[in-house]
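K.L.:
Quick check, what structure comes out for this input:
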Amino acid sequence: MTTSPPVWDPHQYLRHEGHRTRPFLDLLARINPATAPARIADLGCGAGNVTTLLADRWPEARITGFDNSREMLAKAEQYAGERLDFAHAEAASWAPPPATYDLIVSNALLQWVPGHAELIPGWLAALTPGGTFAFQVPGNFDAPSHTLLASLRESPRWRDRLSGVGDRTAAVGTPGDYLALLSGLGCEADVWETTYLQLLHGRDPVLDWVKGTALRPVLTALAGDEEATADFTAQYAQLLREAYPASGAGAGAGAEGGTVFPFRRIFAVGVVR
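P.N.:
As a prediction, the model looks like this:
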């Protein structure tokens, strides 16, 4: 089934900004170039909020954030300045000239780019000698949040409209895959994984989380059909409540607890030798 690219909602995405930013901060902490990068690309910059963290760390660098979402880029423009700008680009066809950048960063993008492993050699070629390519991707496609979504899409009620929509189960490699890839391409590679036990609050907090990411393709496919959107969302919400029940975790005196949402992430940093 051919589907349109998901339409992104910056406001919804940023409702969980703290949790979404933490993996980038952990990735950034492991980027230690020998010299401060003069030219940086943020591939898949989204709303630009993490791109500003690059500017904070390397204020003298020239930084460009690239994204294919006009909605996200419009939100990111608030951060544009003398040394920071944003541009539209499709990651699958993004091919800067050799030795253009000292650092290329990609935060929670590559899971949306099928076959991205085949693109990495070209991105490494765009780095100056000693340059760094660093990225992080979700590694939770076998989690209930995704398996329940897939089973619901393929159920008799929805398969004609949603079969295969947003399926990314094969889009992300294992940590070992990325270690072998970067090492085989001549990089000094650092690859690791982390599972964050995110404590979410509010009514149907896991549904609220996936509305910013995993559910976007379905919401895009059902756009304009309010009844179908409400029906699908209600069914999915019930499944998520059962899979991720609220607990007393995080509750203080007089406060209600939250919902624990485990989220595995895969990180990789490759330095061109």
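K.L.:
hey, let's count contacts and neighbours off CA atoms from now on
P.N.:
Noted.
K.L.:
the strands in the stretch 101-250 of the chain, which residues?
P.N.:
Taking DSSP state E, counting those that start in this stretch as the criterion, the stretch 101-250 of the chain carries its strands at 101-107, 127-138, 187-200.
K.L.:
Pick the most buried one from the ones you listed.
P.N.:
strand 101-107 (a mean of 24; mean count of other Cα atoms under 10 Å).
K.L.:
which parts of stretch 146-160 are buried?
P.N.:
Judged by neighbour count using 16 or more other Cα atoms under 10 Å, the buried positions of stretch 146-160 are 146, 148-150, 152-154.
K.L.:
typo on my end, it should be stretch 204-221
P.N.:
For stretch 204-221, the neighbour count (16+ other Cα under 10 Å) marks 204-212, 214-221 as buried.
K.L.:
can you check stretch 225-233 too?
P.N.:
Quick answer for stretch 225-233 (16+ other Cα under 10 Å): 229, 232-233.
K.L.:
to compare against the first, here's another:
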Amino acid sequence: MTTWDPDRYLQFADDRSRPFVDLVARVQGTPSTIVDLGCGPGHLTAVLRTRWPEATIHGVDSSPDMIDKADADHRDDRTTYELADVAAWTTAEPVDLIVSNALFQWVPDQLAVIRRLTDLVAPGGTFALQVPCNYDAPSHRLLHEISSRPPYGEHTEGLHADRGTHAEAYLDLFTSLGWATDAWETTYLHVLQGADPVFDWISGTGARPILQALPDGVREEFVAAYKAALREAYPTQPWGTVLPFSRTFAVARRAA
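P.N.:
Okay, here's the model as predicted:
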């Protein structure tokens, strides 16, 4: 099972936060109960608190380290956190807003899970989500090409799925339920600094399952080869290294 490092994830907190801010900006109304699915270390749950200061907010994540970080840094008298498997998570009372940032690409059979979760949204409520959609980018193609070769492939079998979902799939899902839906895709151009910034970025998220699957010694050899390939694919410019990153968004509102 993949484990997550909150500090590593927060290394690019500002860049990683931009899609969430753009997502939340499209949510209308004033929800009084909010669930942040895949809340991570809680820094984006804090964005929800700023946007809706009177709301009751509940963060859910499957990583003990992430939940511990969120609970330590971003708990208040109306914000709570729960360690749970999002695919099975439920709530006794419907909520006004379910929001999820960069979670569902990790959830098997995600559309069926999302369909189940829509039953937990109150009439007039909203389901807002964002997921990466850049699995055909060099960063991911190289990750899977190199990690599939000997001697790495015997350790990474089953970790090479394309987890991207395009906006049309979410549009079809929510509109089939009769929800008013706004779905779109955006490519961000992140300007990163450092010697191997693209590796630093992806090693905190998309590459983490593969890096953890490789044994000591083999992992270091893979990292060297992957870094070299990334430096060639993403050459450094005078102002930094540009990482184009595409993301898919959906904001769907249930009829009142």
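K.L.:
re earlier: let me have the buried residues of stretch 146-160 of the first structure in a markdown table, extended by distance to Asp160 of the first structure.
P.N.:
Shown next, in a markdown table, are these (distance: Cα to Cα, whole Å):
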| residue | distance to Asp160 of the first structure |
| --- | --- |
| His146 | 19 |
| Leu148 | 17 |
| Leu149 | 15 |
| Ala150 | 13 |
| Leu152 | 12 |
| Arg153 | 9 |
| Glu154 | 8 |
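K.L.:
Could you tell me which of these belong to helices?
P.N.:
146, 148-150, 152-153 (DSSP state H).
K.L.:
Pro129 of the first structure: which of those is nearest?
P.N.:
Set against Pro129 of the first structure, the nearest of those by Cα to Cα is His146 (39.3 Å).
K.L.:
And the helices in the stretch 1-150 of the first structure, which stretches?
P.N.:
Ranges of helices in the stretch 1-150 of the first structure, per DSSP state H, counting those that start in this stretch, are 10-13, 17-29, 51-57, 70-76, 120-125, 144-153.
K.L.:
closest to Ala99 of the first structure out of these?
P.N.:
Among the helices of the stretch 1-150 of the first structure, the nearest to Ala99 of the first structure by Cα to Cα is helix 120-125 (6.7 Å).
K.L.:
now for that closest one, which elements pack on it?
P.N.:
Counting contacts by 3 or more Cα pairs under 8 Å, 6 or more residues apart in numbering; DSSP states H and E, helix 120-125 of the first structure packs against no other helix or strand.
K.L.:
Would you mark the buried spots in it?
P.N.:
By neighbour count on 16+ other Cα under 10 Å, the buried set for helix 120-125 of the first structure is 123-125.
K.L.:
what range in the first structure does stretch 81-88 of the second structure sit on?
P.N.:
Under TM-score structural alignment, the match for stretch 81-88 of the second structure in the first structure covers residues 86-93.
K.L.:
could you dump the buried residues of stretch 225-233 of the first structure to a markdown table with distance to Ser247 of the first structure?
P.N.:
Shown next, in a markdown table, are these (distance: Cα to Cα, whole Å):
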| residue | distance to Ser247 of the first structure |
| --- | --- |
| Thr229 | 28 |
| Phe232 | 25 |
| Thr233 | 22 |
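K.L.:
quick one: which of these is nearest to Asn49 of the first structure?
P.N.:
Nearest to Asn49 of the first structure, judged by Cα to Cα, of those is Thr233 at 28.0 Å.
K.L.:
From Pro53 of the second structure, how far off is the counterpart of that closest one in the second structure?
P.N.:
Correspondence of Thr233 of the first structure to the second structure, assessed by TM-score structural alignment: Val223. Applying Cα to Cα, to the nearest Å, the value for Val223 of the second structure to Pro53 of the second structure is 43 Å.
K.L.:
Give me the longest helix you can find in the first structure.
P.N.:
Under DSSP H, the helix in the first structure containing the largest number of residues is helix 226-243.
K.L.:
What's the first helix or strand after that helix?
P.N.:
Next helix or strand after helix 226-243 of the first structure toward the C-terminus (DSSP states H and E): strand 259-272.
K.L.:
Counting neighbours, what do you get for the residue lying closest to Ala134 of the first structure once chain neighbours are set aside?
P.N.:
In space, and not counting its chain neighbours, Ala134 of the first structure is closest to Val269: 4.3 Å by Cα to Cα, 6 or more residues apart in numbering. Val269 of the first structure has 25 neighbours, counted by other Cα atoms under 10 Å.
K.L.:
cool, and Ala84 of the second structure?
P.N.:
Using other Cα under 10 Å, Ala84 of the second structure is surrounded by 18 other residues.
K.L.:
Thr45 of the second structure matches what in the first structure?
P.N.:
Aligned partner of Thr45 of the second structure by TM-score structural alignment: Thr51.
K.L.:
wait, isn't its match in contact with Asp42?
P.N.:
Yes: between Thr51 of the first structure and Asp42 there is a contact under Cα atoms under 8 Å: 6.6 Å.
K.L.:
how far away is the spatially most central residue of the first structure from Ala36 of the first structure?
P.N.:
Centroid check for the first structure by Cα atoms, centre = their mean gives Ala108 as the closest residue, at 2.0 Å. The gap separating Ala108 of the first structure from Ala36 of the first structure is 24 Å, by Cα to Cα.
K.L.:
Repeat that for Arg22 of the first structure.
P.N.:
Applying Cα to Cα to Arg22 of the first structure and Ala36 of the first structure gives a distance of 22 Å.
K.L.:
just Phe135 of the first structure next, same as before
P.N.:
From Phe135 of the first structure to Ala36 of the first structure the distance is 18 Å (Cα to Cα).
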